[in-house]
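[1] predicted model, plus sequence, below.
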Amino acid sequence: MLSLLAKLNWPFLVLWAAVALSGVCIDRYRRSRRFGKLRGCQTSHKQAQVKDPFIGLDFIHERVIRGLSGRRLLDCIEKFKQYGSTYSVDRLTYQVVQTCDPENLKQVLATGFDDFALPSSRVSVMGELLGSGIFTLDGDLWSHARAILRPSLAKHKMDRLPSILEHHVQQFLTHIPRQGEEVDLQPLFFELTMDIATEFLMGYSSNMLDPSRKREKEQQFFDDYMLCSEEAIKKMSYGPLRFFRLNLAATKAKKRVFKYMDEYIEECFERQDGTAEMTDKENAFQEIASAITDRQSLRDQLLHFLLASRDTTASLLSNLFFVLAKNPQTYARLRSEVLSKVAFETPTFSGLRDIEYLRWCVNESLRLHPVIPSNGREATRDTTLPRGGGTDGKSPLFLRKGAVVLYNVFSMHRDPAIFGDRVDEFVPERWSGLRPGWGFLPFSGGPRVCVGQHFALIETYYLVTRIVQTFERLESKDPREWVELPGLAMTCRNGNKVGLYQA
């Protein structure tokens, strides 16, 4: 073998490789110029500076050595201020476009939907945690997976939701001290929404908040799931280097998550067979189970549903009560508005829609701390974005096949041109008459809009109403500011430590 290598003409091989690479680059340049000219594209003059435009050693240093900071989203805002609402990060081997322009998000998510797919890094990483489902599939497979879950959120199924919500919110309230003692609401919200989602979907609640049962198993599931969620985001941030990131603790946690779900599914099948009691016989589990005969695929679909319903609502509730605790006057007005509409009665869904200030508070929380703050798509063919080209960034921008568009909702939601002054503050009153259109995307948009959006909002309105009916005052027990916790759904790294005072 060594003798064969010694006989090779290395200068010739290096020259051949250089010529071949040059040919690829020239062909790519001609193709992009021809395509771009037809579409009126201009070169992006808003390009982030990179120290290594060839291999990306600066990227390796930033993601692998430094890692993700708790200021990742705030750093993105600074980058957009420096380079504009759309800018490129180009290297020889790949093209990345960062954007927070509503017109570009509309193009990626709706108008040009067929030109984009999920980035391979997201599919790979989320597939490891959640398996195959609506968050990891494209095309016909995605449509089929979404069609399986959609019936569970049909209007006639939603009629069962009020009784489910009331039962579990009462269990939730038993865990809240009544005279201002400190409590961390964040894990309680995740357990509450898990109990609700499992009973609504499967007819049998996980009962994480049931005060009569031990909670070690459920707490282990919660801790494992959150660890896997954090690891997934960190791994996705590595991009093409994700295969080199190893976390044995997360690998073990994932196995325990799968084991917990498999055991839960088996218990649900026993209850369907009549060998154990069902808390709700009118559930979607039968429909999903009949459509999916493979147990692993069934587990995957249920994990995806939990992310779409449980994580979304829990993160929204936790983020909302974090800012409400920092703004006692806002909480007082919210409580006054709720009591003026529904007093201390059990609210109806139609009654909740009449509480305007409640909607404003929820929208403002979703604006300030969107549950999914950033995402991305990968171009499946040569295509364009409507903005990002030219010296002013207002001309179309060419995207070659394989280019990745990373869109940042967190930054877009802080655009003064859309939301006015004090965009870094929690000001529900800004929503009086505000119609931000594609500038406000807390649940994404287009065909892939969050399948659990309506479920999450109705659930949130109901739970917030019941909590503010019960407690006259809410105060923060943590002087620190909100700091992002990277995960599949965004929450505060320090939790949500508050004190509540019963009326």
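    All right, it came through fine. Just so we're clear, the structure is a prediction, and the values are computed from it rather than from any experiment.

[2] okay, CA-based contacts and neighbour counts for the rest of this
    Noted.

[3] residues contacting the nearest residue to Glu191 once chain neighbours are set aside?
    Spatial nearest neighbour of Glu191, excluding adjacent residues (Cα to Cα, 6 or more residues apart in numbering): Met208 at 5.7 Å. Met208 makes contact with 191-192, 194-195, 215, 218-219 under the criterion Cα atoms under 8 Å, 6 or more residues apart in numbering.

[4] tell me the secondary structure of Met208, please.
    Following DSSP: H, G, I helix; E, B strand; the rest coil, the label given to Met208 is coil.

[5] name the nearest residue to the most centrally placed residue in the chain, sequence neighbours excluded.
    Centroid check for the chain by Cα atoms, centre = their mean gives Ile372 as the closest residue, at 2.9 Å. In this structure, Ile372 finds its nearest non-sequential neighbour in Ala489, 5.6 Å apart by Cα to Cα, 6+ apart.

[6] next, the one to line up against it:
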Amino acid sequence: MVHEQETEEPCCSSLSSVILTLSIAVGAYFLLRRNPRYKRMMNQLGGPPPLPVLGNVLYFLRPHEEYLIMMGEWIEKYGTVFGVWIGNFIPYIFVADPNCAEKLLSTMNHIDKGKYDYSLLYEWLGTGLLTATRSKWSSRRKMLTPSFHFKILEDFMPVFNEQATILLDCLDKKESTGKSFDIFPYITRCTLDIICETAMGKRINTQTSSINKDYFEAVNGMCELILQKNTQPWLRFPPIYYMSSVSTRERAYLKKLKGFTLSVIKSKKADREKQKSEAGNKKKQTDGDSVYGKERKTFLDLLLDASENGDGLTDADMREEVDTFMFEGHDTTAANLGWTTMLLAAHPECQKKVQDELEEIFQDDPTRDVSTADVAKMKYLECCVKESLRLYPSVPLIMRQVDYDFKLDDGRVIPKGSTAMIAIYFNHRHPDHFPEPLKFKPERFLIENTTKRHPYCYVPFSAGPRNCIGQKFALLEEKVVLAKLFRTYWMKATEKMEDVIPVPDVILRPKNGVNVALYKRT
């Protein structure tokens, strides 16, 4: 019975989707007919010819693994800036041009994310830093920026090291078999353990235990549902959404995710009150201490500090920021760790250079933990990480709401009210900025090779005032984990890079995983 229900449901959903899409599109079509100026500007931009009512939506009813191929073909045919219609009512401007990307990202004029796409995250993340609009984003960004100061990040190094060591222990069992396997799930669990401990001070031990598997499954499940709702627009229509199994699953996941975070907040607040009470009226404390003791502060602790200092953060406000940090810092970091591991395994000459560099750094004690001073010396490894992000950015597309008409260099106009889809993936592969763009060449990122490069041709963490607030955190974590991995193992890829298919889901992932064989170094 279960299998029958699973096969019947998509058919019903497909029929409902056609009816719904047509009805909404027809209504929107007649509304848009009254705005000839808007349509004229979109026509001047060019792009794949839209169908009446449906626009270009049928192009997206295909496997995700074909999206990047399709977009690459569009660039070849229509250039690096053109228009795409989702139905007859949602205009997107596809941007794979650094000059245009700079105009969109470098000012506050177009600071809001694409409303249609990022609204999918509201139920989980509320209007935290990722999804907040102009005024709220500005105040939250100002409040949260000190949380990513170098001294705070340095305090997280023990967590990075410990969880990376646990990852090695888990991989030892795979290495002993001598067989190829997908290392990506192991990396993903490691990054989730790291983000939970640094964000909330909560050890969930997904690498070694199944005790908190419900939380792990809820995080992954919500990411899958977000993707599903993005590619099945009929699920945005309340009657269809609430009749679907997606609604039931989403409510269950949200209950677990929100409940978990709120319980940690409640527990943290109680602990702080207890410590504050025990501290009494002590007036003398050593530098760096607080009434809460010498423990390493988590992201949540910093939010609680802000709340107590008069920033007016409620538990709900703190929950949405912690969950935003969890969402943004989990899959994206795992994705780049996975791609970098795969690329080094597929390029033994680069892997050898990384290991030579690590041996030079750790020659006094090859098994000791990584320090921030060590990380500063990892110049070639950093080049490898950056080149991996160039070829396979964790977030291949980002959206911006266009709030003002603005002219392109060729005189065409991107109209107010459209959504700019900035194609980081293709921006990074432009041969004018990166010769032999499909080749893995870490030396591109040696300082002497970057000085004349367009500042917006490489934006793996976005750019401008709304760039990724956690990029230093991510890069520090990645270097620690990669240093531990490649000090311990020699890796061989079991798939040629030209056969690897990147799939733009919530993050950019390899379709078949990161398949490697491990060999313990002696």
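    Okay, I see it. Treat the numbers as computed from the prediction; the structure is a model and nothing was measured.

[7] quantify their similarity with the TM-score.
    After superposition, the two chains reach a TM-score (TM-score structural alignment, normalised by the length of structure 1) of 0.81; 456 aligned residues with a Cα RMSD of 3.2 Å.

[8] quick one on the thing from earlier: aligned partner of the residue nearest to the centre of structure 1 in structure 2?
    Alignment note (TM-score structural alignment): Ile372 of structure 1 maps to Val395 of structure 2.

[9] quick one: contacts for that match?
    Taking Cα under 8 Å, 6+ apart, we find Val395 of structure 2 in contact with 332, 424, 460, 506-508.

[10] same check, this time on Cys228 of structure 1
    By Cα under 8 Å, 6+ apart, the contact set of Cys228 of structure 1 is 129, 250-251, 253-254.

[11] if I look at it, how far off is Tyr94 of structure 1?
    According to Cα to Cα, to the nearest Å, Cys228 of structure 1 and Tyr94 of structure 1 sit 28 Å apart.

[12] next: Lys254 of structure 1.
    Computed as Cα to Cα, the Lys254 of structure 1 to Tyr94 of structure 1 distance reads 31 Å.

[13] swap in Gln47 of structure 1?
    Counting by Cα to Cα, the gap between Gln47 of structure 1 and Tyr94 of structure 1 amounts to 14 Å.

[14] same thing with Ala197 of structure 1?
    Ala197 of structure 1 sits 40 Å away from Tyr94 of structure 1, taking Cα to Cα as the criterion.

[15] do Tyr225 of structure 1 as well
    For Tyr225 of structure 1, the distance to Tyr94 of structure 1 - Cα to Cα - is 32 Å.

[16] now swap in Glu345 of structure 1 and tell me
    Glu345 of structure 1 sits 58 Å away from Tyr94 of structure 1, going by Cα to Cα.

[17] again, but for Glu337 of structure 1
    Remark: distance between Glu337 of structure 1 and Tyr94 of structure 1 (Cα to Cα) = 52 Å.

[18] tell me the SS of Ser88 of structure 1?
    strand.

[19] need the counterpart of it in structure 2.
    Under the alignment by TM-score structural alignment, Ser88 of structure 1 pairs with Gly83 in structure 2.

[20] kindly report the same for Asp114 of structure 1.
    Using TM-score structural alignment, the partner of Asp114 of structure 1 in structure 2 is Asn109.

[21] secondary structure class for the closest residue to that match other than its chain neighbours?
    Residue nearest to Asn109 of structure 2 in three dimensions, not counting chain neighbours: Asp403, with 6.6 Å by Cα to Cα, 6+ apart. Classification of Asp403 of structure 2 using three-state DSSP returns coil.

[22] hmm, back to that, same drill for Ala197 and Tyr94 of structure 1, tell me which one is more crowded.
    Ala197 (26 against 16; other Cα atoms under 10 Å).

[23] can you say which helix or strand has Thr198 of structure 1 in it?
    Element membership for Thr198 of structure 1 (DSSP states H and E) is helix 185-202.

[24] so which bit of structure 2 is that helix matched to?
    With TM-score structural alignment applied, helix 185-202 of structure 1 matches the range 183-200 in structure 2.

[25] now that stretch, how far from the centre of its chain.
    Stretch 183-200 of structure 2 has its C-alpha centroid displaced from the chain centroid by 14 Å (Cα atoms, centre = their mean, to the nearest Å).

[26] go through that stretch and flag the buried ones.
    For stretch 183-200 of structure 2, burial by neighbour count (16 or more other Cα atoms under 10 Å) applies to 183-184, 186-200.

[27] same deal with stretch 414-428 of structure 2?
    Buried-residue list, stretch 414-428 of structure 2, by 16+ other Cα under 10 Å: 414-415, 417-428.

[28] narrow those to those in helices?
    424-427 (DSSP state H).

[29] would you map the strands across structure 2?
    81-86, 90-95, 181-182, 397-401, 406-407, 413-414, 419-423, 489-493, 502-504, 508-510, 515-520 (DSSP state E).

[30] what angle sits between the fourth one and strand 90-95?
    Interaxial angle, strand 397-401 of structure 2 versus strand 90-95 (axes from the mean of the first three to the mean of the last three Cα atoms, to 10 degrees): 120 degrees.

[31] what's the match for Trp360 of structure 1 in structure 2?
    Using TM-score structural alignment, the equivalent of Trp360 of structure 1 in structure 2 is Cys383.

[32] is it correct that its match is in contact with Asn449?
    No: counting by Cα atoms under 8 Å, Cys383 of structure 2 does not reach Asn449; the two are 11.0 Å apart.

[33] mutual contacts of these two, please.
    Residues touching both Cys383 of structure 2 and Asn449 (Cα under 8 Å, 6+ apart): Glu443.

[34] ok, those two, which is more surrounded?
    Cys383 (19 against 10).
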